[in-house]
Every structure is written in structure tokens, then in C-alpha cells.
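>>> Sequence and computational prediction follow.
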Amino acid sequence: MAKACDICGSRKWRKDKVTGNAICEEGHVQQNYRSEVLDMEIGGPRHQLQRRKMGNRGPRRNKRREEGRANPLFYHGAEAEYLRIQALQILLRLQIQAISKLWSLPETYEMIVRDLWTYQLSISCLPSWPTSTDGRQTPESDIVAITKQSQPSQPDVEMADEERKSDDDSSTDPEHEKDDLSENEEGDGRASDVDSEILEEIEGMSKEEDLEDEAMIEKQNQDRRGKKKLRISDTIITLVMGLWIMRIPFIGIDIESAINEMKIPYIDFYHTTHLPTEIKRHMNRDVMIALAPLRSPSPTMIHRQCKVFARRLNKKYGIEVPETNAQPVVWRITSSLGGTPTTYLQITRLLTILDVNLSLIEREISTFHRKAKSRTHMQRDTERDGDDSPDLISSNGEGLESYERTLLYQDVIAPEVVIVSAWIVIMKITYGLDGIPREALLRSDPAVGLPNANVWMTELRTRLNEGVLRGSRKDREKPHFHTMDPDDMDAFLFKAERILLSHREEPSDVSMFPLTPHAPHEESVVPANSWANFHSNTATQTSNQIRHNPIKPNEGINKSLPLMPGEKIQSFPSNDPFLELPTELEVVSNAAAELIGWDAVEVSRVVEALERRLEKIRPRDERGRKKFDEATSETDNDKIEAEAEAQAGGQVEVRRDRESPV
């Protein structure tokens, strides 16, 4: 029996949903009552009860369509899908014209992109053909069918009344009933055989129709298996793949910047004037949303989808996508980060030594076998990977599946990521980037003549903090007008007016920018990220360059030599979230990632992979020790001692307390 209330004596209690207190029917709170449901011990067992309600909403219903209030102009189903694909083809045609004019591409580029779009359609899941005779199912016919089910029309009512009257007349005629009975009795014996044959034929025909329907459904499922739904981002992937085939040098951030600045039509394409009004009037809400993306695809997503598309072209159609034209991209990235022709040669040499894959197809692919997955997992993998889904095979009565994987770790990487990673490795070899200075003790050191570490690092940090490396992407940040200069504010308003009102229908009664028109903002001839002045100042002032630092002879004293470029290179794991990189290395990594528009973690991962490859290609002796250490160390010692003897005219004892170069 429940405890009685101390005030009113009631035994009916309820629990408050918020506080958890016990309250009687009169509203009195029971004292000395503790609700363990709301108490939790940190680190101990949890006693809190969580109730979750899972509702089954059932299939999606279109109430406007059922009630007859749907817009008869909107297309649905296969018609809407074909209308969306037609709009995508219009968008692709406009994108080809825009990028050809922007980058002065030849007419061959348009032909290549058209062929690639054909392959995109062949590997995509297209809707079934409309079943009506005029080529589409009219929405009006669907609405009429729905209204007929809910409310019969007048001709149907009259026909039903006539049939009812004829049935009543026939039921009131007894002689007619007798004649029918006699005829049926006489013809039962003769018609029984015929009826059985007809029934057998009908059953056979129905079975054949069922089998044909099942075969057709199975064929449709097989055709759709391994295919993806066509999206608006596939137009960008097709454009980029055309650039790959023509070996036009570019980086992914160029495409993203051109799209965000509305130089290539993509963002909010539905609300532009590119689409004809005759097409817009038939688009439903789903098609509107699909044709109005809010932002450009990222460079990471562009490269990933291009890699999948190239793999499908190679696997299904045997089309080989050539390697990228890396030399112009290497010089562009190197010059944007303050590099010199010497740095350019070092990067290209490093990429050649490491045998970096600059294409979209993996090398050294091998086939593996594993136990077959369930249908749910297979369908999910098929929708994600498309034609690269595993093929089922049988072995010893067990279901197995075969899949292809590359034997090389991170073999297909974006070219710009590989190039900036190689640049970081070269900078680590040259400057160390660990807080310990390097000195060129040899005249033949490639670092002689390069900018000094402190001067170059200061300039790079300044450009990184000011956002110069982002270029036009700097304008996408939230501006602070109270701190902006008038010229910067005019440039921002001019760019906003050009982007927001381009290919838009201007309202007749309202002006979006009610400011007085002004002269267009003239862009500077010299790029913002130009290092020409920096290199000219460095060349005139020898103190800002890395100079040959010969050993000064000290009689009777052993000298510990400083570190040279390429010695004691530190490698840091990229998967450690709590790792603190040295300040110089962090600045270099952030600058490289900001220039190409990728995440700094991805760049660090590729840098680690390149350093591991460098470690693997070093020759070793029979016992597994590195032969490169002793030979290089002895050679460097001989050269240093020879230079010191030539300068001092005598012998000088030197001691090297460092490791050999990488």
C-alpha cells in the first residue's frame, strides 16, 4: 500500500516529469523522497531511464495530389527526372561555353566533354520511358483518374442505372429463366471440355505473363545495379575530366573559385535566366532543389569523383586518362610560395625519384577474395562504388566475392597535394624547420643563394596572416565595414553587385543596389601574391641569402661542425591529434594547404607518406644497414677537410656530431 500524505492523507501519487518529485492528488510534495532516475554518477553505472518512441509514419502521401489540388503543370516521376536531366544538359552546355571563354580553350574541348557526358549517362541510372502514346503521362490524366475514384461522373451513374434496370427486368420474367435453365442443362456436357481447355490456356498465358513480368523486373534491377543517380555535380566532374584528357594544367581550387565568383554557372542555377520559362513552369519542388546548389563542390570532392569516373571509364570502356601536365603546376605552386628555379628543379627531381603517380588510375592492382556480404551491405556498397562493386563467385559451395585493391599506399593523390607535399619535404631538407639553423659548409650545396630562413619565413608568415595566399577566396569571409578602406568597400560592393545580379531578372519597382553608379574597379596588373619584389631585394642584399660558410681554422682545437641542409630531418605522425608541430613547420604546412584549398591534415598525411618512401629507397647492405650513411659521411668529411686545408694552408682537425643526410 502506498504511503499516505502527511498533510491530506491521500494515497494517490504522481511523479513530476521535470523534477521527479512525488506529488499527491492535492499537489503536496512528499518530503524525504529521492528519484534515482535523475541521479548519475560520473564514471559509474548509469541508472537513468531513457524512453524513445519510434513512430511508423508509413509511405509518403501527396495530399494535394489525392485531393485534386495539385498543380497540373508540374511533372512527377519519370517525366520530372527527364526534365531534370534536360536542365543538366543545358547547364553543361553553358559551362562549356563559360570555361572555354575564360581559359581560351579550343573547340576540341567541347567535343570531348560531350562524349564524356554520354558516358556519364551510360553509367547513370536513368528513368524508364513514359508509357503514354504522346511521349509523357499528362498530369491532367492522373488528376482525372484520382477524381473519378473519389466521385463518379454523370455518364458512369447513368450507365449503372441502365444496367440495374435491365437486371430487374430479367429477374421478373419466369419463362426466360426456365429457357435459360434448360439451355444450360443441355449445354453443360458439351461446353465442359471447351471450358476446361480455355481455362488451361488462360492459366498458361497468365503464368507466362507473370514470368515475363518477373524477368523484366529482374532485368531492370540488373541494369540499375552498379549505377548511380545523376547529380548536378556530375557536370563539374565532366568538365574537369575533359581538362585531364586534354592535359590542361589546373588545380581544383581554380574550378571552385570560378564557380563561387559566378564565372561558371552552377550555383542557384534554377533561379537564373539561363533556364527557359517553358521548362521552369513544369518543375516541381524536388527538381527546383536539385538544380539550386548553394556552393561549389570542394577540391577534395572534385578529385574523389574524378577518380571514380576515370576508374569506371577504364574498367568498362577501356578509356585511358593521361597523366596531368605537372610542370606548369609545379612552377605555379613553387612561385606562389616564394620558391626559385632551384626549388623547382629540386621538386621535379624528387617527384621523379619517388616515382609519384600523377594520373587517376591506380597502379599494381591485385584481386582478392572474401566472404560475400549480405544483400543490404552489397546494395549499399554498389550505390556508393558503382561499377567497382565486387563480383560474386562460388568456391567450395560457399559464396565469395572478389574485389580489386591497389598494393601501393595512397597511390592516387591529387597532383596539387603531391606537389605541395614535395615542396614541404624540400623545405625541410633545406631549412630544417625544427628551430635548429642549417649552414652550407660546401660550395656545391644547392642551398647556396636561396633566401635566408628568417627572411623567407617572415615574409611567408605575413602573407599567410593577411590572407594573400587565398587570393579571391579572401572575399568570402565576413567583412568588417567599420575597419575597411573606402577603396576596399567600393571593390566589395562592385563585386557583390556583379555576382548577385548576374543573369537574374531585375525587379521593375525595386533597385537592389540603390547607390550611384561608379566606374568599374580596375584590377592590378601585378598579382597580389607576386614575390618579384622579394626576390629582387634578396638578390641585391647578400645578407638575406644563404651563403657559403667555410670552416675557420683554429689551431689545436677540435671543432664540432654545425648541421648542414639535409641532416637530421624530423618526421612527425599525421594521425596524432595532440601533436604540436614546430612553429616554422606549422607555418609552412598551413601556407601550402591554404594555397591549394585542402585541409592541412591531408597535406601532412601525404608528406609523411613521401618521407617513408624516401626512407625505403635508401640502399642497404647485406645486414640491413644503410650504406648511404658511411659513404656520404666520409665524402662530406673529405670535402670539408680539403676546403679547410686549402684556406688555412695546413691541417685542421674537425669532428662531426651529426647524422648523415636523408
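All right, it came through fine. Residues are numbered from 1 along each chain as shown.

>>> use CA for all of it now, contacts and neighbours both
Noted.

>>> And W531, how close does it get to D180?
In this view, W531 and D180 are 107 Å apart by CA to CA, to the nearest Å.

>>> next up, a second structure to put side by side with the first:
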Amino acid sequence: MDYVTRGVCGQESCRERRYYLDNGQWFCRRGHLQEGTQVEEDADDFGKLGRISRVKREKEEKSRKTARGRKAQTLLLQAYQIILWKQCFALIHDHGFPTQYEGVVRDLWALKLQDYTSNIIESTDDEDVDSEPELFSSQPSQKDEDEPSVTIRPTYHTWPRISETVALCYLAAIIMQLPICLSDFYRLILRQDIPYIRPLKVVPREIKRQLPPEFTRILTVNRIPRVEVLHRTLRDIALRYQRKFGIELPPLNSPIIFYRHMKRLALPVDVYEIILTLQKLLGFTFEYPEYLNDDKRIESLQLPEIQMMVLIVIATKLLFPFDNIPRNPATDLEPTAQGINWQEWIRAQQQFESQKHCEGKIGVEKAIQVSEADVSRMEPHQLDEYLDWYEKDWLDTTKDPHELAEMFAPSESENQTPPRHGPGAEQSAYTDEDKELDALLRKVTEGILSVPIVPDQEGEIVARPGMWYRRYRRVSALPAEARPFHEIAAKLAGVSLHKLVRAVSAAEWRLGHGLEYQARSEYSEYESESNSEDGSDLEEGSDLEFGSDLEGRSHSEEGSDIDVADDEVDEDHEFDGGLHGNSGDEMDELNELDEQLMGLGVGDE
């Protein structure tokens, strides 16, 4: 009898392991029937028809070992450099930047790379010395006592951040004197025209796989940055390049930038003449300083873009104030002979903003800011547009697709706008914005008011432009007509409304004290000349009368946090060069600035 060795029988404590087959049933050697096991014999004795063979999938070679040490740090810098190059590529090929722009960015990055290469050398020990066995002991060795230990843990302060890529691109634009503002780069980030949100999607897959999690976290940006953060990063990098590498950053291309801001704010060209006068009085150079002032109250005034916007706001308040106090020019040659209808200006600006959201489209700039409440109010075509944007920018397409996944691939919307390629397409896209700006200017110009002319008369005091200048220290003190103007100005300058109001107030305080000091100096010179000619001293108390006159020209209303100053004597004289005169030459110069902006795809909002 043939026996087959199997497991233990287990019935009645039987430990038998050998079994035999009888009438299709299995019995152990001691005769215990194995229940549930039965073999049926085929009468025709057909054999097996075949065997099913399953082909095993070829496993991918796991080359995604996480790199450590020097190699991981090198991969981090390579990924960062790829992101920076992608940004330059988009700016040159899609937004009309000059081809030399990439070389300037590369030189700036080469200087900055010196700091990180030194960090790699300092933070990595001799990795190649692994042949000799190492003895571990609880007692510190002589080498450890002499040399300080270096931590390899990466932090946001020792390695570059993504916000620094935008700062490098902006510094290169300053060096090349391109009329670009930081708000333009912020708008490109919101529109995702340059890689900033989730920048790892432009990094090759092989590099991403080997990056350790702590380095991946440094290169991960999943939310919209605040423009104040970009200002602060730009200021720190500009200081570092000037101090460590001795680079002299030129001033901003102020004429064209002033022209762009004035065009977006729909201001007359006469404002530019007042801006030049105020610039000399305040001493603004539109350059990034080599040293920062520790006074937090004037911290914003050290940034050149904020300086330019402060001058625009003050000049506008001088020529076209937001209050309802009547101020009459003496002749019709003054720019204040015509005034801005601020109510019509606000309506024109609101219409200009509404044209951007015509046809019910979301737009890339708004899609990234969509919330749950916005989704519930969307139309079907808006949902399709939002899902198309999400598929394009948030789905990971670097992974190898599954065979079945290709059959259920998400389809793009039929009316989706094709991507723009080439500077010509970008220029045609910005033509629509130029047309909208021209329509805005025409509408504001149609609402210009004529101010009555009141000539000078003896014995009669007439309120002239520049007198009773109002100073607003807080946002809550802004009138209804002034708030929309300040909001658009703050958006163009890339700061919050609160910071712009504080910066304007600080500049007005500095301007008032500077004029007061100049008036006192001129009075002292006049007093000394009078004493030398007449040989007699002034009466006691004359200085008090002059001081009381200065006090009467400026006082504060505590209830509304507004300072009211009457520039009747000396301050009106200081602004006389800016308020009177013909601006025809400036008009001819500014008409030519449009041609310089045609090659750059940096349209205004």
C-alpha cells in the first residue's frame, strides 16, 4: 500500500502523518477517516487540459534612494536653479524681456551660489573616508574637542527660498533699467505665468525622487505669497549684494514707472511736474539703501517703489484734493484751473475693474483664490473652467500613467484658451488692456471740472491751491473719495493700504518740518542782513510773532486725526515752482514712453 506523508491526523490524539487513499477517501495509517477530503476518479481518465501561467510585472528599478549629505544639498541647489531658469525662460519668451536678461540673472545667481557652496563644504565631513573602521566611545575624542560640530539639518535661513527667485529676477530688471514693478511680478505669480506656486512640478522627476523630505519642504509653496514678504525679501537681498559683493544698484527707471502709475490712476500729466519738485524737497533717489534705518515709522519710505507712490499721492492731494474746500487759482495757466470729478473717477475705475470679469469667466488670477463658498455659486461653465485649471496646475502628470487610466483621462474644455507662446502673442494679449486703459482715461477726462479763476486782490484773502492741505494719519480718516484712490495706489505699490497711509503721513511730516526749517533759515539770514545794514537790533518779541505765525499755519484736529495746514506764507512759495508753469515739454516726453513699453508684457490692472 502506498502512503502519502501529510500533516498530523489529530483524531483521538493520533500523531500519524502517513495516509492512504481508499475508494476516493483518505485514511491515516491507523484507520481514521479524514473528513472533507475526497478524490473522484475520472472514468474517461482525461488529463489536465493546461496550466495557467501569470506573468509577473517587472518591478521598476528603485533608483529613488533618498540622497543624503553633500549629494542631497547639491540636488537642492540644482532644483532651485532649474526653477530660476524656468522663470527667466517664461519672462523672455512669453513676456518680451530682452535676451540679455538671462545672463544678468545667471551672474547674480553665481554670486549667491558662493554662500551655499561654502555651506556644503562646512557642513559635510570627509565622506570618502569610510575604509577604516570607526570605534565609538562615550568619551569625546581629541578631534571632536578641537573642532566644533556642524549640524547638517537644513533650515529656511541657510538655504534659498522660492521668494528669493523673484527677488533675483527683479534685481536683474533694475540693473537693466527695465520699467518693471514688484507688483508686476506679483501679478505674474497670481496668473501662474511664471513657476512659483508648486514649483516642484517643473523639476525633473529623477531629482525630486532623491530629495529628502526636509529639502522638498523648502521648495514647496502651496499658497499665495503676501506682496509685503516679497518686498522684505528683495530689500534683504539688495542689501546683501551691495554690502558683500559691492554691487551698485542703479535707481529705478522712474520716468516710465511714473508714467505707468499715472496712466493707471488716470491722472493728468501736470502731476509729474509737482512730483519732481517734491522729490527734490524730500531727497528721494529711488535707490535701494545700503543701510537700513532702525526707525520703524519710516521703514517703508526706504523702499524706492513706495517713495514713488508717496510722491504721486502727495502731488495729487496738492493739485486735486479730496475735500470739498473751494480753492481758486489766480490764472488760467495753472494746472489747478481744471479739477478731477472724483465721483466720476470712482465710477470709471469700477467699470474698468468689472471689464476684467466679463463673460462670467473666472480667470487664473481668481481661480487660485476660490473658496468653498465661491464654488457653490459657480455656473456650469465656470466649474468646467475651474476644473480645467485644477487639472493643469495641480495634477501630477510626471508619473507613468496606468493602462486603464488612459481610457478614463479627464478631457479638457472645448472653449479653453490655448496657451500663449512667443512675445508676439503676449503683446496681442496686452493690447486689450491698453484699450481698456485708454477708455478709462477718456471717461475720466470727460468728467473734468473747470475751477473759477479768482485774481489776486488787495485786502482779500483767497484760498489758493495747496492751502489747507489735509493730512490723514489713519485709514479710518480717509474720506469716501480718497479711499478708492489710496487702495489702487497701494495695490500698484505692492503694500497694504495701512502702510501706504502711514508712509504718506511720514513723508508729509518730513516735508512740513523741512519747509519750516528752511523758512527759519531764510528768516535768520534776513535778520542778520537787516542788523548789519541798519546797525540796530530787532525788537524783543519779533521772533515770537514769527513763531506764532508758523504755529497758526498748522494745527491738528484730534477728533478726526487730521492735520490741517494753511500754506499761506512760505509753503505756498515753496510749491509755487510746481503749481505754476507750462507742462507741454513733459507732455511730449511722456507721449513717447508708450513706445518703450510695447516690448514688455507687463500690462497694468
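Arrived safely, thanks for sending. Everything numeric in this text was worked out from a predicted model, so none of it was measured.

>>> on that earlier part again, out of W531 and D180 of the first structure, which sits in the busier spot?
Shown here are W531 of the first structure and D180; by other CA atoms under 10 Å, W531 has more neighbours (16 against 11).

>>> my guess is the more buried one meets G338, correct?
Yes: applying CA atoms under 8 Å, one finds W531 of the first structure in contact with G338, separated by 6.0 Å.

>>> so where do the helices sit in the stretch 501-650 of the first structure?
In the stretch 501-650 of the first structure, helices defined by DSSP state H, counting those that start in this stretch lie at 532-540, 583-596, 600-616, 627-648, listed in chain order.

>>> If we go by neighbour counts, what in the longest one is buried?
Buried positions in helix 627-648 of the first structure, judged by neighbour count with 16 or more other CA atoms under 10 Å: 629, 633, 636, 640-641, 643-645.

>>> what about L113 of the second structure, which SS state?
Secondary structure, DSSP: H, G, I helix; E, B strand; the rest coil: L113 of the second structure is helix.

>>> aligned partner of it in the first structure?
Counting by TM-score structural alignment, L113 of the second structure lines up with L121 in the first structure.

>>> got a list of what that match touches?
Listed by CA atoms under 8 Å, 6 or more residues apart in numbering, the contact set of L121 of the first structure reads L230.

>>> Could you report the separation of it from I232 of the first structure?
Taking CA to CA, one finds L121 of the first structure at 12 Å from I232 of the first structure.

>>> what's the answer for F309 of the first structure, then?
15 Å.

>>> now swap in D179 of the first structure and tell me
D179 of the first structure is 72 Å from I232 of the first structure, where distance means CA to CA.

>>> Repeat that for L199 of the first structure.
Look at L199 of the first structure and I232 of the first structure: by CA to CA, they are 53 Å apart.

>>> Which residue comes closest to the residue nearest in space to the middle of the second structure once chain neighbours are left out?
Closest residue to the average C-alpha location of the second structure: Y186 at 3.5 Å, with CA atoms, centre = their mean. The shortest distance from Y186 of the second structure to any non-neighbouring residue, by CA to CA, 6 or more residues apart in numbering, is to V227 (6.8 Å).

>>> what residue of the first structure matches up with that neighbour?
That one, V227 of the second structure, aligns with P299 by TM-score structural alignment.

>>> Determine which of the helices of the stretch 501-650 of the first structure approaches E278 of the first structure most closely.
Taking CA to CA, helix 583-596 is the member of the helices of the stretch 501-650 of the first structure nearest to E278 of the first structure, at 41.0 Å.

>>> how close does the closest one sit to the second structure?
With the two structures superposed, helix 583-596 of the first structure lies on average 2.2 Å from its match in the second structure, counting by mean CA distance after the TM-score superposition for the first structure.

>>> Break down the stretch 251-400 of the second structure into its helices, ranges please.
Along the stretch 251-400 of the second structure, the stretches classed as helices by DSSP H, counting those that start in this stretch are 254-264, 270-282, 304-319, 342-354, 364-367, 372-376, 380-394.

>>> could I get those as CSV with distance to G246 of the second structure and mean neighbour count?
Listed next are the helices of the stretch 251-400 of the second structure as CSV, based on distance: least, CA to CA, whole Å; neighbours: other CA atoms under 10 Å:
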stretch, distance to G246 of the second structure, mean neighbour count
helix 254-264, 23, 19
helix 270-282, 27, 19
helix 304-319, 19, 23
helix 342-354, 43, 16
helix 364-367, 38, 16
helix 372-376, 50, 9
helix 380-394, 40, 16
